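> sequence plus predicted model, see below.
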Amino acid sequence: MKNITCLSKQGSWLYLGSYQDAYSRKAVSWDVREMMPEDLVNKALCRADSPRECGQWG
């Protein structure tokens, strides 16, 4: 499952993109940014797939 959450931080926003295992409901990977680019959730998926190399997103 994927998710984007907006977090308030001292008058500005942080955007948290995450992937969660549907069975265990544990976070598999995540990425936080100050702006919400199109690839926010893709970057989180990339980290889950290969923590050291993020291919086209990275």
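Arrived safely.
> rest of the way, CA atoms for contacts and neighbours
Noted.
> can you give me the buried ones in stretch 3-23?
By 16 or more other C-alpha atoms under 10 Å, the buried positions in stretch 3-23 come out as Ile4, Tyr15, Leu16, Gly17, Ser18, Tyr19, Gln20.
> dump these into a markdown table; add distance to Val32 and secondary structure as well.
Formatted as a markdown table, the buried residues of stretch 3-23 follow (distance: C-alpha to C-alpha, whole Å; DSSP: H, G, I helix; E, B strand; the rest coil):
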| residue | distance to Val32 | secondary structure |
| --- | --- | --- |
| Ile4 | 10 | strand |
| Tyr15 | 6 | strand |
| Leu16 | 5 | strand |
| Gly17 | 6 | strand |
| Ser18 | 9 | strand |
| Tyr19 | 12 | strand |
| Gln20 | 15 | strand |
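> structure B:
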Amino acid sequence: QRLRLQRAALLLASRADPVKLLAEQCGFKNEYHFSTAFKRQHGLAPSHYRNLHHPAFKTGQG
């Protein structure tokens, strides 16, 4: 599961696909299970992780 979550983090930071699709691509049975596991591993919900790490989603703070 740790490897699937690492892959998910890379995909969230590099793709704009819906979280549900990325969860399926990483082998999670549903978006809720994925989101819970991701938050436990990374300390952030997938959408918040994407907002911080994906260039197209970053907010112009600074």
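Noted; the coordinates are in hand. All values derive from a computational prediction rather than experimental measurement.
> please state their TM-score.
TM-score for the superposed pair, counting by TM-score structural alignment, normalised by the length of structure 1: 0.25. Supporting figures: 31 aligned residues with a C-alpha RMSD of 4.0 Å.
> show me the two of the buried residues of stretch 3-23 of structure 1 that sit farthest apart.
Greatest spatial distance among the buried residues of stretch 3-23 of structure 1 (C-alpha to C-alpha): Tyr15 and Gln20, at 16.0 Å.
> residues in contact with His48 of structure 2?
Counting by C-alpha atoms under 8 Å, 6 or more residues apart in numbering, His48 of structure 2 makes contact with nothing.
> can you mark which positions in the helix or strand harbouring it are buried?
His48 of structure 2 is part of helix 46-53, with elements assigned from DSSP states H and E. By neighbour count with 16+ other C-alpha under 10 Å, helix 46-53 of structure 2 contains the buried residues Pro46, Tyr49, Arg50, Asn51, His53.
> just the element for Phe38 of structure 2, please.
Using DSSP H and E, the element containing Phe38 of structure 2 is helix 31-42.
> and that helix, what does it pack onto?
Here helix 31-42 of structure 2 touches helix 2-14, helix 19-25, helix 46-53, going by 3 or more C-alpha pairs under 8 Å, 6 or more residues apart in numbering; DSSP states H and E.
> make TSV out of those helices and add distance to His33 of structure 2.
Below are those laid out as TSV (distance: least, C-alpha to C-alpha, whole Å):
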stretch	distance to His33 of structure 2
helix 2-14	12
helix 19-25	9
helix 46-53	12
